[in-house]
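> Predicted coordinates and the sequence they were generated for:
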Amino acid sequence: MLQGSLVAIVTPMKDDGELDFDALTSLIDWHIDAGTAGIVIVGTTGESPTVSVAEHKALIDITVKHVAGRVAVIAGTGANSTQEAIELTRFAQQVGADYSLSVVPYYNKPTQQGMYEHFKAIAEAVTIPIILYNVPGRTVADLANDTVVRLSAIKNIVGLKDATADLYRASDLFDRLPADFACYTGDDGSAAAFMLMGGHGVISVTANVAPQLMADLCRHALAGDVAATRRINNKLLGLHRDLFVEANPIPVKWALAEMGRMGQYIRLPLTPLSEAHHHLIRAALQRAEAI
């Protein structure tokens, strides 16, 4: 089972808005060297809503080729159209991604049965392992625990990214899901507790700027070392909080530019980080010794 710190990696862009593949591959190498266990490409943090289908596929393809088996590649392939999600998931399988990450259909507000049928149709169209992604703060629709348990019976649905930050809900899932079904949190602030309670890792925004600390946090939490987990988490608290002072990935792209890792271009309708927040992110980076 894939465990640990899985970075929800940003999509670097040049000053003219074109994708910056050189910066992306540089970030990937940095993450692998720092102990990141997997690269999640074209998720929410990767600006999946604003890239074209062709760009989406290119990002997956280049990431798989550059990683070259060194760590796992989890390709974001979700969509609110079942057919588009199938197309993207088939492509990820074709180019050799290790997993796909499939978000709850957004905007069209399906029922629980609709979500079950959506994910079932994707799973039946491919053989690649699928990780479900529940983020009701963005999708409005909320994948209920009962539906996750139903979906876990489908052979190639192998995990869940839960971004609700609801630890009671997580503990219910840990109790009811098969032992080989992976549970990842999508909330950095509760990741330490999530793993100490039985979760398997985090799909992380914070890891974008503090990959080694997040990898260490996961390693200690998964080993049950509460003292070490608390010590590292305390260094990261500012990042967990302030990287969401505006909509993700606005703050994290600014932070990476501040660190000299890439440019800070972000596509509309998102806009660059407000100057009033610069000091917050800079202070959080300093506390985590990222700058």
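Perfect, I can see it now. Since the model is a prediction, treat every value here as computed from it, not as a measurement.

> Please count neighbours and contacts with C-alpha atoms only from this point.
Fine.

> Quick check: chain neighbours aside, which residue is closest to residue 242?
Leaving out its chain neighbours, the residue that sits closest to residue 242 by Cα to Cα, 6 or more residues apart in numbering is residue 281, at 6.1 Å.

> and the one you found, which of the three is it?
What DSSP: H, G, I helix; E, B strand; the rest coil gives for residue 281 is helix.

> Can you tell me the number of residues neighbouring it?
23 (other Cα atoms under 10 Å).

> and if you look at residue 252?
Counted with other Cα under 10 Å, residue 252 comes out at 28.

> is it fair to say it lies in a helix?
Yes: counting by three-state DSSP, residue 252 falls inside a helix.

> Quickly note the distance from it to residue 104.
Look at residue 252 and residue 104: by Cα to Cα, to the nearest Å, they are 23 Å apart.

> hang on, residue 280 packs against residue 240?
No: taking contacts as Cα atoms under 8 Å, residue 280 lies outside contact range of residue 240: 11.8 Å.

> which outside residues touch stretch 238-255?
For stretch 238-255, contacts defined as Cα atoms under 8 Å, 6 or more residues apart in numbering pick out 10, 44-47, 188-189, 205-206, 208-209, 263-266, 270-273, 277, 280-285, 287-288.

> That stretch: which residues count as buried?
238-240, 242-246, 248-255 (16 or more other Cα atoms under 10 Å).

> Distance from the chain centre to that stretch, please.
14 Å (Cα atoms, centre = their mean, to the nearest Å).

> next one: stretch 261-268
18 Å.

> Give the buried residues for it.
Buried residues in stretch 261-268 (16+ other Cα under 10 Å): 261, 262, 263, 264, 265, 266, 267.

> before we move on, back to that, the residue nearest to residue 242 and residue 201, how far apart?
As judged by Cα to Cα, residue 281 and residue 201 stand 24 Å apart.

> can you pull the contacts of the residue nearest to residue 242?
Contacts of residue 281 (Cα under 8 Å, 6+ apart): 238, 239, 242, 243, 251, 255.

> Let me have the residues you listed in JSON lines, adding distance to residue 18 and secondary structure as columns.
Formatted as JSON lines, the contacts of residue 281 follow (distance: Cα to Cα, whole Å; DSSP: H, G, I helix; E, B strand; the rest coil):
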{"residue": "238", "distance to residue 18": "31", "secondary structure": "helix"}
{"residue": "239", "distance to residue 18": "27", "secondary structure": "helix"}
{"residue": "242", "distance to residue 18": "27", "secondary structure": "helix"}
{"residue": "243", "distance to residue 18": "24", "secondary structure": "coil"}
{"residue": "251", "distance to residue 18": "20", "secondary structure": "helix"}
{"residue": "255", "distance to residue 18": "20", "secondary structure": "helix"}
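
> another one to put next to it:
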Amino acid sequence: MSRISADSKGVYIIAVTPFKDDGAIDTASVDRMVDFYFDKGTDGLTILGIMGEAPKLTQQESIAITKQVLARSAGRPVIVGVSAPGLAAIGELTKAVMDLGAAGVMVAPPGSLRTDDQIIGYYRNVVATIGEDVPFVLQDFPLVTGVQISPRTIGAIIEALPSMVMLKHEDWPGLDKISELRAAEAAGRRRISILCGNGGVFLPEEMARGADGAMTGFAFPEMMVNVCKLAGAGNLDRAQDIFDAYLPLARFEQQPGLGLAVRKYVLEKRGVISSQAQRRPGAALGTKAVAEVDRLLLRLEKRLAELA
């Protein structure tokens, strides 16, 4: 199993966790989902993230899902979210998944961090816990974590901790943050990979600012794959045309508190998972919302036919 590095690029899709209607893990859908993501051209997977309902899983379930996904991925890179309130849990899960062959781990800051020194100190403690040989992703998602991490603080972490090889960039607004980080690299600082989240709704602009790809879970991964490839080849106009076709659905999926329900509904409609069920607590789509998503899917199909 290859490990992530500062040169990792492309789409590392944030995978959902499929459940049956009774809340049990749907192992058949896990295999089908892994196949679907790679068939659509993704470069890797990221499992047990925030939108993967990781806090609703036991440690044993997290390890079991990781083992299954790694086996199905057949050597292709899988990043595992290991964020937890305590360092002991992070260390235990990291050891388990890296022993199984994970490509790296992702760690979000706990909401208790307030100052730059606290944030830098926290990630020093993370590395001391998981080991300097484990490549990790810093998840910068202040809209959910409540932790604001400035480019200067990210830079201090990059310089202090060589095993921080990737930033999952989900600040909003955050385009200037990408530019500032890349400018520092142009001035001589160590390079890191930057993959972007937020449902992909800023992906063309993020790629133009110097991002390496996407790490988010939009239900049409082929959109992100195509946009990243086209943007990487310098064909920004065509990338924008493809992106614009999907934007109404991506926008609808981006609703706070409802986004995962939309994503799972679409994945169920696409035959990827057997049920849109979430473990409690979780939002559900009402009748009107379902009709709105169905309308957007029909319009997307029509627009893609026009673009083809």
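Done, it's in. Values in this document were obtained by computation on a predicted structure and should not be read as measured data.

> hang on, the earlier thing: which one of the buried residues of stretch 238-255 of the first structure is nearest residue 110 of the first structure?
residue 248 (24.4 Å; Cα to Cα).

> show me where the stretch 51-200 of the first structure has strands.
Assigned by DSSP state E, counting those that start in this stretch, the stretch 51-200 of the first structure shows strands spanning 72-76, 99-103, 130-134, 157-162, 182-185.

> The fourth one vs the second structure, average distance?
Which is strand 157-162 of the first structure. Compared with the second structure after the fit, strand 157-162 of the first structure shows a mean deviation of 0.7 Å (mean Cα distance after the TM-score superposition for the first structure).

> What of the shortest one?
When the second structure is superposed, strand 182-185 of the first structure averages 0.9 Å from its matched positions, counting by mean Cα distance after the TM-score superposition for the first structure.

> which helices and strands sit right next to that strand?
Secondary-structure packing of strand 182-185 of the first structure (3 or more Cα pairs under 8 Å, 6 or more residues apart in numbering; DSSP states H and E): strand 157-162, strand 201-204.

> Return the most buried member of the ones you listed.
By mean neighbour count, with neighbours taken as mean count of other Cα atoms under 10 Å, strand 201-204 ranks first of these at a mean of 28.

> Which residue numbers in the second structure does it align to?
Counting by TM-score structural alignment, strand 201-204 of the first structure lines up with residues 213-216 of the second structure.

> Just give me the match in the second structure for the residue nearest to residue 242 of the first structure.
Residue 281 of the first structure maps onto residue 293 of the second structure when the alignment is built from TM-score structural alignment.

> try residue 96 of the first structure
Residue 96 of the first structure maps onto residue 101 in the second structure when the alignment is built from TM-score structural alignment.

> burial of that match, as a residue count?
Neighbours around residue 101 of the second structure, by other Cα under 10 Å: 19.

> Kindly report the same for residue 234 of the first structure.
13.

> Could you do residue 205 of the second structure as well?
With other Cα under 10 Å as criterion, residue 205 of the second structure counts 14.

> contacting residues around it?
By Cα under 8 Å, 6+ apart, the neighbours of residue 205 of the second structure are residue 175.

> So what touches stretch 13-25 of the second structure?
Against stretch 13-25 of the second structure from outside (Cα under 8 Å, 6+ apart): 26-27, 29-30, 37, 42, 44-49, 51-53, 214-217, 221, 264, 273-279.

> same thing with stretch 218-236 of the second structure?
If you take Cα under 8 Å, 6+ apart as the criterion, stretch 218-236 of the second structure is touched by 10-11, 13, 37, 40-42, 199-200, 203-204, 207-208, 213-214, 238-240, 242-243, 246, 250, 253, 263-264, 266-267.

> and if we set it to 6 Å?
For stretch 218-236 of the second structure, contacts defined as Cα atoms under 6 Å, 6 or more residues apart in numbering pick out 40, 199, 213, 239, 263.

> Return the set of buried residues in that stretch.
Buried positions in stretch 218-236 of the second structure, judged by neighbour count with 16+ other Cα under 10 Å: 218-232, 236.

> Turn the helices and strands packed on strand 182-185 of the first structure into JSON lines, columns for distance to residue 144 of the first structure.
Below are those laid out as JSON lines (distance: least, Cα to Cα, whole Å):
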{"stretch": "strand 157-162", "distance to residue 144 of the first structure": "11"}
{"stretch": "strand 201-204", "distance to residue 144 of the first structure": "20"}
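
> Out of these, which is closest to residue 87 of the first structure?
strand 157-162 (16.9 Å).

> Find the residue closest to the aligned residue in the second structure for residue 115 of the first structure in space, skipping its chain neighbours.
Superposed on the second structure with TM-score structural alignment, residue 115 of the first structure falls opposite residue 119. Sequence neighbours aside, residue 113 is the residue nearest to residue 119 of the second structure in space, at 6.0 Å (criterion: Cα to Cα, 6+ apart).

> before we move on, what about residue 27 of the second structure?
Leaving aside its sequence neighbours, residue 27 of the second structure sits nearest to residue 18 (Cα to Cα, 6+ apart; 7.6 Å).

> same question, residue 110 of the first structure
Computed as Cα to Cα, 6+ apart, the closest residue to residue 110 of the first structure that is not its neighbour in sequence is residue 141, at 6.7 Å.

> hang on, isn't that neighbour packed against residue 109?
Yes: counting by Cα atoms under 6 Å, residue 141 of the first structure does reach residue 109; the two are 5.2 Å apart.

> So if I had to pick from these two, which one is more boxed in?
Shown here are residue 141 of the first structure and residue 109; by other Cα under 10 Å, residue 141 has more neighbours (20 against 15).
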